[in-house]
Each structure stands twice: as C-alpha cells, then as structure tokens.
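**Q** Sequence first, then the predicted structure, then my questions.
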Amino acid sequence: MLIATNNQLFTLENGTPTQRLAIDGIRCLDEGVRCSAIGLTDGQVVVLANGQAQPQATGIGDPVESIALLSEEPLQVLLGTEPPHVYCLDGDEPARRIESFDALECRQSWYTPWGGPPAVRSLAHSGDWVFADIHVGSIMRSPDRGATWEPVTPDLHADVHQVATAPMEGRLYANTADAVFVSDDYGHSWDHRKEGLASRYGRAVAVHPRDPDCLLASVSKGPGHGRDVQGKLYFSHDAGRTWTQALAGFPEAKGNIDTFHIAFDAEGIAWAAVEDQLYRSEDRGESWSAFWHAPGAIVAVACAHSNGI
C-alpha cells in the first residue's frame, strides 16, 4: 500500500507506514506488485522498485494529475495531465503524447467552472481497457491500452471526479457532481445510483478487488473551497443500488473526502483518509478504526490489484 502527503511517500510494510520518498509535489499514485509509479505536479514521475526511488525524465512540463501502471515488465505507464493530455511512458524513454487522445472532437466541449484548463483527473484500467475521467468532460475510453480513444456514451453527469473499474467484465463506476453512475458495458450505457445518499456531490469511489458489487463512495454538499461541506463516506453491497453511511468509527469531515482518498487493498481491507488521519475497515466499510496519523494532510492512497498487469 502507498500513502502520500504532498511531500512524503510511505509504504505499508508489516503493518507500519515507512517513509520511502521525500519530494515536493506528490499528486497521484499507482501501486503494482513489484513496482509503483508516483506522479508529481512538476510533470515528473518517480518509479519505486526494489526499495529504490528512480526518477523518470518524462519531458512533460505540466502537472501529472493521474497515473496508471499498465505493465511492470516492461515498464509502461499512462499519465494524465492538466491541461488534458494523456502520455505513455515506456521504460526509460521520454513520455510520448498520445495523438489519438488529442484528436478527440469532443475536446472542444471540455471546461472547468472557474475557467482554468480541464484535466485528466483520474485513470482506471482493467485488462486492455483504460478509462480517463475528464474534469469537466465525462469519460474517455480506450480498448487497446491507450492507443486509440473515444468518448463513452454521455448518459452520465459530465462532471466526473473519479472513475473506477471492477473485477467484472464491462463494469465501470463513476462518482460525479450528481452522485454515482454505473455501467455494465464499458460505458455504452449508464445507470444513476443515488438511493440512500444524503448528499449527491460525489468525489471518490473504490471497488472491492474480488466483489464487483462492493464499493465505497464519498459525497458532500459541494466543492468546498474552505467551506464546511460535510464530507461523508458511504458503502454499498449491491453495486450502488442502495447506500449506507459509514458511521461506526468514522469521523465527521468538514471538507471533501477527495479523489484518491479511499481504496481497497488486495485482501479486501478498506482504507480512507480524512485530512491527516488514515482509517481502516475489515468489514467492507461498515465499521472503521483510526489506523495512523500522518505528518501532513494525505493527498492519495493506492493499493495493488492485478488489473491485468
């Protein structure tokens, strides 16, 4: 498991978080079985392998907002940036920008509410399929490991904050500014699943590694920006058809439980970060306990799944 603050990366080994990297601007993480990839706000990537941190010269000058470790041997990593481009990093070579993603006609409709550049906010993958969440601009999909791209059917809220795959062919989850949407056909159609959610402004979503119907999602009253938006965590055991708020042992959060702040590990243990506190659940999100107090606000957690690597 990887746990990151803005300037420190920790791995969970023998039940204890151990610092592995001290570097400014950590933004996103993806953990593999033998190596992991860390994206930075200055456009660089660090690969963690055999206990060693190996900086990769990507040649990217923009912030890396999302990262997907497609292959460990040979190394292949997809990077999503702000402004919205997708790059492929192969081994030690500089990252190459994927032209088919840049050629998408729908790019002209992507935007942000504040007028800044859109971003590839999250990436998710399963087998050869890759999904890129555009903030704001729905989800793009690739059936061939990022070589070619097209938009999903846009029957979901366009303001997507995180996309996640599941251990079931075709299953896809998206947490949006209007709660959770689910697809069972790689994004060709969508079902809006919001029953039981007290608020519908969604942020993070995470799926159990062996049960595609078991998931966590965070919601709040809005984007935040220093306000008390009452971030809440919910769990579902029926693919989001019904939701139950996580109350046992889980704290009240004033801000959002943000993108990349929740995860399931390979054993099905759930993890969630609220500011600088990491919480743990052994019963699929129903009850929680405080696990670790980080030295700063946690920006991301990531756990290794197979995902076809």
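**A** The structure has been received and is ready for your questions. Residues are numbered from 1 along each chain as shown.
**Q** CA only for contacts and neighbour counts going forward, please
**A** Noted.
**Q** who touches residue 44 in this structure?
**A** Shown in contact with residue 44 (Cα atoms under 8 Å, 6 or more residues apart in numbering): 55-61, 64.
**Q** change it to 10 Å
**A** Counting by Cα atoms under 10 Å, 6 or more residues apart in numbering, residue 44 touches 25-26, 38, 55-64, 79, 95.
**Q** Can you tell me which of those is nearest residue 5?
**A** Closest approach between the contacts of residue 44 and residue 5, by Cα to Cα: residue 26, at 7.0 Å.
**Q** Residue 107 belongs to a helix, doesn't it?
**A** Yes. Assessed with DSSP: H, G, I helix; E, B strand; the rest coil, residue 107 lies in a helix.
**Q** burial count for it?
**A** Using other Cα atoms under 10 Å, residue 107 has 15 other residues around it.
**Q** Relative to residue 303, how far out is the nearest residue to it once chain neighbours are set aside?
**A** Excluding the flanking residues, the one nearest residue 107 by Cα to Cα, 6 or more residues apart in numbering is residue 137, at 7.9 Å. Separation of residue 137 from residue 303 (Cα to Cα, to the nearest Å): 27 Å.
**Q** putting a second one here so we can go through both:
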Amino acid sequence: MLILTESGLFANDTGTRELPVARSWLDHARCISEGEQTDAAVASDGEIVLFRGGRELERLVVGIAEPIESVLVCEAPLPCLFLGTEGARLYCLPAGDAGAHPVSSFDDLPCRESWYTPWGGPPAVRSLAAAPDGCIYADVHVGSIMCSSDHGVTWRAATPTLNEDVHEVATCPAAADRVYANTAHAVYISEDRGNSWTYRGEQLGGRYGRAIAVHPRNPARLLATVSDGPHGENVHGQLFVSSDFGLTWQHVEDGFPASTHENIDTFQAAISPDGAGWAAVGRRLYRSPNPHGRWDVFWEAPAKITALSCREMASTDGAAR
C-alpha cells in the first residue's frame, strides 16, 4: 500500500500491522499511481517521481506547463505514464523519454467545448483509471468521463446519462467491463465500459460525492464518500460501504467519524486485496478488516494524507498479492 501526504510518500504492507515507512519526501504531493513494475507520484511543482518496491528510482521534470492533477501507470502494450492536467489536457510519457507529449485524440474531442468549472476556472482531468483489458477512463471535472478502448490511443465520451460533475472514476481488476463514478449527485456504475450507467445514489440521498473505491477482487464491494457540498465550515462528510454494487449502503461510524467538517476527498478511500477498508481524514489513516464492521485509527501521518493506493499485484509466481 502507498500513502501520499503533503510532505512525502509512505509505504505499508497491508497484510501486516506495521506502521507505514517513509520512502520519499515530496513537497505537497498531489497524486499517485501503482503499476506492476513501477509506481509514480507527482509533486506540486510537476516533478514526476518514479518508485519500485516503494523505493525511489528517479525524478523527472517533463516540461508540462499546466498543473498535473492525476497520473496513471500503464505497462501494456508499452510502458508509459498518462498525466491529466488543468485545462483538461492529457499527456503521455513513454518509458525512457525525456518529455511528455499531448494526446491529440483527447485534445480533439468534440465535447471539449462544453467542459467547465462552476467557479469559471479551467476544467481538469481529475482522476484516471484503467481496466485489465486496456480500457482507460479519464474523469473530466466538469465534463463527465472520457473512455479509451485501445490503451489511450483514441477517445470518446461516456453516455450523457452519467452526471457530468464527476469527482473520481474507478475500475476493478476482477471485472473489466465495470466502471464506477462518484459525482456531485453521488454514485453511478456502468456494466458495459461506460456505454450506459445505472444510478446508485438513492440510498445516499443523491448527496455530493467525492471518493469511490472498489475491492480489487470483489466488484460488488465499494466505499464512497458524500457530503453537503464542496465548501463550508462543516460539510458533514461521511463514509459509506456497499457489498451489493451500491443497491444498499451502510453509513460507516463504528470507530470512524460519523461526520467530518471537510470532504473525504478524491483518492482518500481505498480497499486492499485482503478486503480491508482504508480512509483518510486529515492526518489520520483509518482501517477496518471488514468495512461493514469496526474501524480504528491505524496511523497518524506527519502531514495531511492526500491519496491512498492499494493496487492488486501479481507476484513472481503469478499469484495475486
């Protein structure tokens, strides 16, 4: 498991109770992605830091002018990084290259003219997710989800039945066809790679959503966060768990804050391959071996936790870990 904070990257073996260990110091780190061989994190100044086994390999300055908001490690058919930015641009950085180049098919999407933000600033590629069959999904805030079925070469928009104000997109290694989104109107799920969507926010009251996480081995088990809205002295942020694809939801409050003043944000919830649930509130990292049961404070970080990653990996003998 990788834990990103405003001051650096920490690693932890989710199968143990050992506390996370510092792996690299980063200034206001923004986002992280895990791959089979390489992991990547992005600092606030746009510097890309590559890791292997939780240990720093190298740092890259790739010459992207826009602030980087999301990163995705892809290792097939060729190793590369996809980088989503403000201005809703998507860049590709092939392994071994010195600079990233814009993805022209993403820039040329006809729907780009309708992308916006409520406050009048530039839209952004807020999150990225990949399925094991090569499909990639880019969450445009605000502008819905863009889909690629050929490893990021060409792109199309998801169907308009999805709420356009998407805050996180997620996939499940055990169910390549499924896509999950948390939006300003709570959770939507697609069973056909974004061609159609089913609303799963009824029991969440259609509230403002931020984070969405999926069990990597069980596509029915989800964590989602909702609140009263993006701003305010107390947005009443809450964490919910579902084990039936979002048909029903349980409010998480046994050992976990029943309500938080700030949003539990994009990237701040995760489910590890062993089924444990994880969520960050400020500097505190909470964990539960069964997300429907008791939660406890697992660790208090030296700075605010900004992102969690619990990717399903394959060991050298081919078994999942």
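**A** Perfect, thanks for sending it. The shown structure was predicted, so the numbers you read here are calculated from the model rather than taken from an experiment.
**Q** now what about the TM-score between them?
**A** The TM-score (TM-score structural alignment, normalised by the length of structure 1) is 0.95; 307 aligned residues with a Cα RMSD of 1.8 Å.
**Q** Can you find the partner of the residue nearest to residue 107 of structure 1 in structure 2?
**A** Matched across to structure 2, residue 137 of structure 1 falls on residue 143, judged by TM-score structural alignment.
**Q** For that match, give its distance to residue 109 of structure 2.
**A** In terms of Cα to Cα, residue 143 of structure 2 sits 11 Å off from residue 109 of structure 2.
**Q** Give me the common contacts of these two.
**A** Going by Cα under 10 Å, 6+ apart, residues that sit against residue 143 of structure 2 and also against residue 109 are residue 157.
**Q** The two - which one has more neighbours?
**A** residue 143 (26 against 14).
**Q** what's the closest non-adjacent residue to residue 160 of structure 1?
**A** Residue 160 of structure 1's closest residue in space is residue 176 (Cα to Cα, 6+ apart), at 4.2 Å.
**Q** helix, strand or coil for the one you found?
**A** Recorded secondary structure, residue 176 of structure 1: strand (three-state DSSP).
**Q** which one in structure 2 is aligned with it?
**A** By TM-score structural alignment, residue 176 of structure 1 lines up with residue 183.
**Q** If I follow the layout properly, that match ends up in contact with residue 169?
**A** Yes. Using Cα atoms under 10 Å, residue 183 of structure 2 is in contact with residue 169, at 9.0 Å.
**Q** shared neighbours, those two?
**A** In contact with both residue 183 of structure 2 and residue 169: 144, 210-212, using Cα under 10 Å, 6+ apart.
**Q** Which of those fall within strands?
**A** If you go by DSSP state E, these have 144, 210-212 in strands.
**Q** Can I get those in JSON lines including neighbour count and distance to residue 117 of structure 2?
**A** Listed next are these as JSON lines, based on neighbours: other Cα atoms under 10 Å; distance: Cα to Cα, whole Å:
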{"residue": "144", "neighbour count": "25", "distance to residue 117 of structure 2": "12"}
{"residue": "210", "neighbour count": "30", "distance to residue 117 of structure 2": "15"}
{"residue": "211", "neighbour count": "28", "distance to residue 117 of structure 2": "18"}
{"residue": "212", "neighbour count": "31", "distance to residue 117 of structure 2": "21"}
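**Q** For residue 255 of structure 1, see how far away the nearest residue to residue 294 of structure 1 once chain neighbours are set aside is.
**A** Nearest residue to residue 294 of structure 1, sequence neighbours excluded (Cα to Cα, 6+ apart): residue 276, at 5.1 Å. Going from residue 276 of structure 1 to residue 255 of structure 1 by Cα to Cα gives 12 Å.
**Q** Check residue 88 of structure 1 too.
**A** Taken as Cα to Cα, the span from residue 88 of structure 1 to residue 255 of structure 1 is 33 Å.
**Q** Kindly report the same for residue 96 of structure 1.
**A** Distance, residue 96 of structure 1 to residue 255 of structure 1, using Cα to Cα: 36 Å.
**Q** Mind checking which of these two has more residues around it?
**A** residue 255 (21 against 16).
**Q** where does the residue positioned nearest the centre of structure 1 land in three-state SS?
**A** Among the residues of structure 1, the one closest to the centroid is residue 260, at 4.4 Å (Cα atoms, centre = their mean). What three-state DSSP gives for residue 260 of structure 1 is coil.
**Q** Now which residue in structure 2 aligns to it?
**A** Match for residue 260 of structure 1 (TM-score structural alignment): residue 267.
**Q** my read: its match touches residue 212, true?
**A** Yes. When contacts are counted by Cα under 10 Å, residue 267 of structure 2 is listed as touching residue 212 (7.7 Å).
**Q** Overlap of the contact sets of those two?
**A** Joint contacts of residue 267 of structure 2 and residue 212 (Cα under 10 Å, 6+ apart) are 167-170.
**Q** out of the residues you listed, which are buried?
**A** 167-170 (16 or more other Cα atoms under 10 Å).
**Q** These in strands, which ones?
**A** 167-170.
**Q** between these, which is nearest residue 205 of structure 2?
**A** residue 167 (17.0 Å).
**Q** which residue lines up with the closest one in structure 1?
**A** Aligned partner of residue 167 of structure 2 by TM-score structural alignment: residue 161.
**Q** was I right about that match contacting residue 217?
**A** No. Between residue 161 of structure 1 and residue 217 there is no contact under Cα under 10 Å: 11.0 Å.
**Q** ok so, going back, let's have the buried ones among the shared contacts of residue 267 and residue 212 of structure 2 in a markdown table, adding distance to residue 298 of structure 2.
**A** Converted to a markdown table, these look like this (distance: Cα to Cα, whole Å):
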| residue | distance to residue 298 of structure 2 |
| --- | --- |
| 167 | 26 |
| 168 | 24 |
| 169 | 26 |
| 170 | 24 |
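**Q** so how far is the first residue of stretch 191-211 of structure 2 from its last?
**A** End-to-end distance (Cα to Cα), stretch 191-211 of structure 2: 19 Å.
**Q** ugh, wrong one, I meant stretch 188-201 of structure 2
**A** In stretch 188-201 of structure 2, first residue to last residue: 7 Å (Cα to Cα).
**Q** Now do residue 196 of structure 2 against residue 189 of structure 2, distance only.
**A** 8 Å.
**Q** Surely residue 154 of structure 2 is in a strand?
**A** No. Counting by three-state DSSP, residue 154 of structure 2 falls outside a strand, being coil.
**Q** rewinding a little: now tabulate the shared contacts of residue 183 and residue 169 of structure 2 in CSV and tack on distance to residue 250 of structure 2.
**A** Formatted as CSV, those follow (distance: Cα to Cα, whole Å):
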residue, distance to residue 250 of structure 2
144, 26
210, 17
211, 16
212, 14
